[in-house]
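Need coordinates for the following:
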Amino acid sequence: MVEVRAVQLNLTPDGIEIILEMVDGKVPQVFTSSYDQTFLADITDTVLHLPEGSEFHSDNPVEGITSVTVKSVDSNHVQLTVKGAVEVPTVEVKPSERGLIFSVILPSKTAVVPPDTPLEQESEIPPVIEPQIDAEPTDEGNKDDIEQVIIGTPEIFPQTSTPVYVIPQEEIQKQGANSAAEVLRGLPGFAINDVGFGADIHTGTYYRGHSINQSVFLLNGRTIGTNISTYHGATDLNSIPVDAIERVELSSGTSSTLYGSEAFGGVVNIITKQGQEVPQLNGLVEYGSFDQSNYRVSYGGSSGNFNFHLGYEEYEASNRYRIPVGAANRDSEGRLFNGDTATSNYFGSVTLELNSRNTLSLDAYKISSRRGLLYFGFPLQRDRLNHDALNVGLSWKTELGSSDNSILRTTLSYNQDYFNTYGPTQQIFYRTGTLNSEAITARVEHQWSTSANNQLTWGFDWQNSSLNGEVLSTNPQLINLNETENRERTQIALFALDTWRISKTLQAELGLRQNFNSEFDSYLNPSIGVRWNVNRTLAMRGSWASVQRNPGLDQLYVFDTVHNWLPNPDLEPETGSSWTAGVDIEFSENLIGQLTYFGSHLDNRLGIRNGKWENIGLVNTHGLEVALRWNITPEFSTFFNYTYTDAQIETGLDKGLQLGLIPYSVGQLGIGYSSAGWEVNLLASYYSGSRRALFNNPGEINTDFSPSWLNLDLSGRIPITRNLGLMVYLENLADVSYEKANRIYQPGLTFRIGLQSNF
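Below you'll find the predicted structure:
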């Protein structure tokens, strides 16, 4: 397997030169073709390992060429696309000691004047970092010929004041993830209890000690979170279609200025797939333990200035596995009861390039999820949860002025989440609760490079959200709480984030977000960040952000008939601040690390007290986050993530205790091999145990912790043909059942096996 480590664009007198730098100068086989105005080069037995990101892209690198793209098609196939403005470019391919050189010759064969703005991988706004200019003459006999070298990925780390973690499509495939929750499990800082077998949304998803409602979740840069805050009404990561995901980006700090003041934890942006130059059909059929079945199909392509990507995904599992005495929802046969799940998802996107400076995009997904609830399984919990969601977003991107240093994005979106829980109360009474949440959101964002050393991102958000809540119980003691509630809320925010490069090594960020809320008036949340590049291999960074999260409409107004929790219209917002400090280190060309201290001060935290939502007090969180990546050889790579979280309750009866369901330590160690379509990946996961805060068995107290556990998973891909592979996953190699969180158990050794294709 040949590894591409960097992409360079060199402007030449005849056009442009594209260099794919390869390890040890190895040269793979190249197959060329063309269609419309596009030249294609398919490079086999090759993997793309750029220092940052999973794709190189450059728009309008020179007159006559509209775009150059280098990306991974699958685990052993890299594709170069050169799109001409009026006709197929003429391209000569030749090997060199550095790798492969693609010389693009323009029809006029006239000298090319280098553009004013250097190109950067996936960078629509010229970065404040100076471009790398190679002033070495290209010919010893002609000292006047200066070659401008445009580096596709000049930076190992994002030039930000907080760490930015990215999981690309290739890593998602290696994980064998069946949900967005499983994808996020591989990121530093996350402790995800409700994932995999026995996944139950009550056990929670936490980032740096904060619940899923205290982070912001985006789809292609727009909010997808609901205005519901009860456990079963939060963002349902187990239902988001994983086959639609191109990559996942995780950020924090000053990102809260741009995307929401409620980001105590962080901002998760899920980027979906777009159509590719060559039409491609992808499919997956997979079966596994406990009646697992997984079907995926997607098709994407382009025609002229139009591209598209459409897909469907379906997953089912009965989850009827044996669990020990004391586990939640253990039936008379000693098996998990009511743990079945079924999801089906439709997703798609279309993009139309109106002209060289205007692009229109539309994407949508439709989710249908049916599952049982487990967490309160004493006696057997029989409640069911139906979740239906629809999200549609329309975006218009335009380049203002005569250059690409000013970009305006306008987005309009609609989001609906329908949650319905229902079931008998100990087979005596019947109860049902419905939360139907809708939101219409508009966003205008302007990214403006005001100078070579300054970039300003500013704009406004507007959202109108509504909630229809219906409560019905046949319990005589609760009939008086049966009701229908219709509530709505309007939120407007003005935001501005300025990034100023003070010197060649020092960068500062200053953000302001002014919020106007129809229920909680107006409030200002500032943020600051700083980054100091000590040298080429070491950088220090830090950030601070003021945050506020308002109570959900359900917490304020709707009785929770499943948990018997009363609403409280007098709730106050959660307020406080979060901060980070850390270093980015390039130990060697193939080994990089990020070390981050994080903390937060959260006052008026929302929780349940005596069966009613209340502001229960203060929580201080401190922690440490470690992320290491090492590309040992072109075939072998490894990573290590570790997070320590001390989330301590400072007031009330639980003063001095760790927040429930949040472990002190989580860690992951993975090692992978990839060559010629063969893949083997070994993943070790560690969880230190978490406090059992609610619904304890007789003899247990709320200071007890669940036991720690260590899990090993093995996955692999066996190529059958160039376009067809056999996928194998073995989970829990030790074959030992363990308590994942608060009496929810993982079964012993399980398997999944399937066929994956792309044509």
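
hey, let's count contacts and neighbours off CA atoms from now on
Noted.

is it true that Gly582 touches Leu538?
No - Gly582 is beyond contact range of Leu538, at 10.8 Å (criterion: CA atoms under 8 Å).

So which of the two has more stuff around it?
Neighbours were counted for Gly582 and for Leu538 using other CA atoms under 10 Å; Gly582 has more, 21 against 15.

Tell me the helix or strand right after the host helix or strand of the more buried one.
Assigned by DSSP states H and E, Gly582 belongs to strand 574-586. Under the assignment DSSP H and E, the closest C-terminal helix or strand after strand 574-586 is strand 591-609.

helices or strands next to that following strand in the packing?
Counting contacts by 3 or more CA pairs under 8 Å, 6 or more residues apart in numbering; DSSP states H and E, strand 591-609 is packed against strand 574-586, strand 612-630.

Please identify which of those strands is closest to Ser543.
Ser543 sits nearest to strand 574-586 of all those, at 5.2 Å, using CA to CA.

Tell me which residue is most central in this protein.
What sits nearest the mean C-alpha location of the chain, by CA atoms, centre = their mean, is Val248, with 2.7 Å.

which residues touch that one?
Val166, Ile167, Pro168, Val268, Asn269, Ile270, Ile271 (CA atoms under 8 Å, 6 or more residues apart in numbering).

Which helix or which strand is home to it?
Assigned by DSSP H and E, Val248 falls in strand 245-251.

quick check, distance from that strand to the centre of its chain.
3 Å (CA atoms, centre = their mean, to the nearest Å).

Show me what the very next helix or strand once past that strand is packed against.
Using DSSP H and E, the helix or strand that follows strand 245-251 in sequence is helix 255-259. Here helix 255-259 is seen to pack against strand 267-272, strand 483-501, strand 506-517, strand 521-535 when contacts are counted using 3+ CA pairs under 8 Å, 6+ apart.

let's see 7 Å
Under the contact definition 3 or more CA pairs under 7 Å, 6 or more residues apart in numbering; DSSP states H and E, helix 255-259 sits against strand 483-501, strand 506-517.

one more to line up against the first:
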Amino acid sequence: MVTATDNERQLSHAPASITIVDGEQLRRRPVNDLADALKDTVGVSLENVGQGRRGISIRGMSGEHTLMLVDGQRISSSASAIAHSDLELGWVPAEAIERVEVVRGPMSSLYGSEALGGVVNVITRDATDHWAGSLSSYALANDHGLGGNQYKNGFYIGGPIVPGQLGLTAWGEFRQRSMLHDATDTALSALDRQRALTGHLGLSWTPDSRQRIDLTADAVNEKQAGVHGGSRGVPYRSENEIQRRRYAFSHTGDWNWGTSRVRLYRSTLDRQIWRSDGDDASGPNRFVDTVLDTQASFRVGPIHRLTVGGQVRRETLEDPNVNRKGKQSQNHYALFVQDEMALGKHWELVLGSRVDRHEDFGWEISPRAYLLFHPTERLTLKAGVGRGFKAPTLKQLSPEFESWAAMGGRGVIRGNPELQPETNRSFELGAAYETQSWSASATFFHNDVRNLIDTVRQPACFVPGRVCLAYENVARVRLQGVELTGGVDLSPRWRLDANYTYLDARDRVSGGPMPDRSRHRANATLAWKPLASLSTRVQLEYIGAQQRADEAGKRPGYTLLHWYLDYALNRNLSVQVGVENLSDKRLANDDLALYSRADEGRRYFVGLKAQF
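Okay, the predicted model is just below:
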């Protein structure tokens, strides 16, 4: 893994709480985006961000507090520009994923803003010395005739153009989901129709044994459409057309004194929106994020490995509501240092800190310390403390920003240039034990989150009949709990893996529990491989009761059960079948007042994969 220190390390020596999700496992089941890929990961939950879309929440933090990376390069949250957006979850198709590294806990000491809850780093498949590729296709059909069916086709290819010098990677994907109709009113959509086309081209040049240069270009074109209930009780149709682009250049060097890296990359997001009722739309939008970063890593004596680096980032938003000009920009500057110390045979200590300079609110310092103790080769004890932060968005900081879409069109939200960053002070203590046939781990975590930004109702409003709100630093939250994981080979053909998360989430202003957060979550997978060419598994997903945000009691807990089967027809071709949600829990699609997000119910999966 690389995410915890930005240097390669064995997982057992990672100075953080990390889960690695294997890309090959993802290609064996239906995965529409990263939310599907990580939903059964310990410490991770999927939060509702509105209009059926999801965010990745780590240890009860908001999805906007999880920083997304692709090969270590930041993908800024699209929600900073577009309400109810989860577009950062769909940059890389499962066909192109080597692995996903999930770091639970603040990582602002390396990655800066937005990493106060954790980091999700998608590592893509790399070109090898021999040509290799794969094709996959699947269909997912629902049981109730209300739509929501999915179709997906993808490919990956990579190999040498000039052996030993120039490599090529390319991938593409087409995915489509039909609109899922609301069971109580089939004229409305519980989940929007979605159609996305993704493409990637990358070149890797190694002019000599010490240097590597990478050039990549990614493009995603996506359309979303749905029918929603309007503020006046009249349904309206909305359509979104989104274009995302990403370009990156990087140079890495492996020298006598150490290693170096320089990267320059840019991501753009353009959205056009249309509403059939003619009400104000929150677009068109254009969001541009440009980053230049550099770092060097080298050893100082037999104990220390130092990594130093810096980053310059500029983000620009074009939005009709952000200010009178319809355009706002801000610059970020950062320096960081990290020291990985080997304290004898059994002890390791990692110290790091990053200093960020924001042109509006000034300096932010994000220190981190992590201690590892290996009393035996199989047992690892860990303890860490850290601080993370999230800078206010361009809209939140703009004194001229106004949104007239709040509270179903009844409210007006204004920006606040006096906002301060949201912060998290975190502590964790853990132990892990691993043998050839079984493994187990336990981690206690505590997050003290302050200055959370929320919309606060103002005593008077400048528009008669409306409610005026403003962004303010008001909320304080304590999030603490325990994460347990375990796996065991029951026999040469049977294996059981499970995880459990206990979360105590409390609002320290009101003293009450935080809404929309389950106290108990658990996942388990029982796998059986009767033949070399045949394997099957049953997955259980339990989500405990949640306090509702409207203070109308609790949402009851529920259990989802999934079954999958893989059969290799030959060394190059395999087929996958399965049934998701065997017990047919439909959640919000049967009772919108009870659950926050619709589930399609029982659905049938069939897929085909070819590789060469």
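
Would you pull the TM-score for this pair?
TM-score for the superposed chains, counting by TM-score structural alignment, normalised by the length of structure 2: 0.87, backed by 576 aligned residues with a CA RMSD of 2.8 Å.

hang on, the earlier thing: now for the residue nearest to the centre of structure 1: what does it line up with in structure 2?
Mapped onto structure 2 by TM-score structural alignment, Val248 of structure 1 lines up with Val100.

List the single closest residue to its match in space, sequence neighbours excluded.
Spatially, and ignoring its direct neighbours in sequence, Val100 of structure 2 is nearest to Val122 (4.6 Å; CA to CA, 6 or more residues apart in numbering).

Is there a neighbour count for that neighbour? I'd like the number.
By the measure other CA under 10 Å, the count of residues near Val122 of structure 2 is 25.

Quick one: map it onto structure 1.
Val122 of structure 2 maps onto Ile270 in structure 1, by TM-score structural alignment.

Likewise for Val579 of structure 2?
That one, Val579 of structure 2, aligns with Leu730 by TM-score structural alignment.

Can you report how many residues lie near Arg541 of structure 1?
The number of residues packed near Arg541 of structure 1 is 23, by other CA under 10 Å.

can you check Ser413 of structure 1 too?
Neighbour number of Ser413 of structure 1 under other CA under 10 Å is 21.

do the one 10 residues further on as well
By other CA under 10 Å, the residues close to Gly423 of structure 1 number 20.

do you know how far the nearest residue to Asp291 of structure 1 once chain neighbours are set aside is from Gly288 of structure 1?
Leaving aside its chain neighbours, Asp291 of structure 1 sits nearest to Ala317 (5.1 Å; criterion: CA to CA, 6+ apart). Ala317 of structure 1 sits 9 Å away from Gly288 of structure 1, going by CA to CA, to the nearest Å.

higher neighbour count, those two?
Neighbour comparison, Ala317 of structure 1 and Gly288: the larger count goes to Ala317, with 20 against 17 (by other CA under 10 Å).

Tell me the residue in structure 2 aligned with the more buried one.
Aligned partner of Ala317 of structure 1 by TM-score structural alignment: Arg177.

just to revisit the earlier point, with Val268 of structure 1 as the reference, measure out to the residue nearest to the centre of structure 1.
7 Å.

cool, Val195 of structure 1 as well?
In terms of CA to CA, Val195 of structure 1 sits 17 Å off from Val268 of structure 1.

Please apply the same query to Asp603 of structure 1.
Separation of Asp603 of structure 1 from Val268 of structure 1 (CA to CA): 23 Å.

So if I had to pick from these two, which one is more boxed in?
Neighbour totals were compared for Asp603 of structure 1 and Val268, and Val268 leads with 24 against 21 (other CA under 10 Å).

show me the contacts for the more buried one.
Val216, Phe217, Leu218, Glu249, Leu250, Ser251 (CA atoms under 7 Å, 6 or more residues apart in numbering).

run the last query once more with 6 Å
By CA atoms under 6 Å, 6 or more residues apart in numbering, the contact set of Val268 of structure 1 is Phe217, Leu218, Glu249, Leu250.

and the first one, what pairs with it in structure 2?
Correspondence of Phe217 of structure 1 to structure 2, assessed by TM-score structural alignment: Met68.

quick one: Thr490 of structure 1 from Leu524 of structure 1, how far?
In this view, Thr490 of structure 1 and Leu524 of structure 1 are 16 Å apart by CA to CA.

same check, this time on Trp458 of structure 1
Taken as CA to CA, the span from Trp458 of structure 1 to Leu524 of structure 1 is 15 Å.

In terms of neighbours, single out the busier of those two.
With neighbours defined as other CA under 10 Å, Trp458 of structure 1 and Leu524 compare such that Trp458 has more, 21 against 16.

Return the residue of structure 2 aligned against that one.
Aligning on TM-score structural alignment places Trp458 of structure 1 opposite Val308 in structure 2.

Just give me the mean distance for whichever strand or helix holds that match relative to structure 1.
Using DSSP H and E, Val308 of structure 2 sits within strand 304-318. For strand 304-318 of structure 2, the mean deviation from structure 1 after alignment is 1.1 Å (mean CA distance after the TM-score superposition for structure 1).

What residues sit buried inside that strand?
Neighbour counts over strand 304-318 of structure 2 (16 or more other CA atoms under 10 Å) mark 304-313, 315-318 as buried.

Same question for stretch 298-305 of structure 1.
Neighbour-count burial for stretch 298-305 of structure 1 flags Ser298, Tyr299, Gly300, Gly301, Ser302 (criterion: 16+ other CA under 10 Å).

Tell me which helix or strand the closest residue to Glu249 of structure 1 other than its chain neighbours sits in.
Nearest non-adjacent residue to Glu249 of structure 1, counting by CA to CA, 6+ apart: Val166, 4.6 Å away. Here Val166 of structure 1, judged by DSSP H and E, is contained in strand 165-168.

Where in structure 2 does that strand fall?
Strand 165-168 of structure 1 lines up with residues 19-22 of structure 2 when matched by TM-score structural alignment.

The matching stretch: how far from the chain's middle?
Distance of stretch 19-22 of structure 2 from its chain centroid, counting by CA atoms, centre = their mean, is 13 Å.

Also stretch 166-182 of structure 1?
Worked out by CA atoms, centre = their mean, stretch 166-182 of structure 1 lies 9 Å from the chain centre.

Not counting that stretch itself, show me its contacts.
Here stretch 166-182 of structure 1 makes contact (CA under 6 Å, 6+ apart) with Val183, Leu237, Asn238, Ile240, Val242, Glu246, Arg247, Val248, Glu249.

what sits against Ser189 of structure 2?
Residues counted as contacts of Ser189 of structure 2 (CA under 6 Å, 6+ apart) are Leu180, His181, Asp182, Gly226, Val227.
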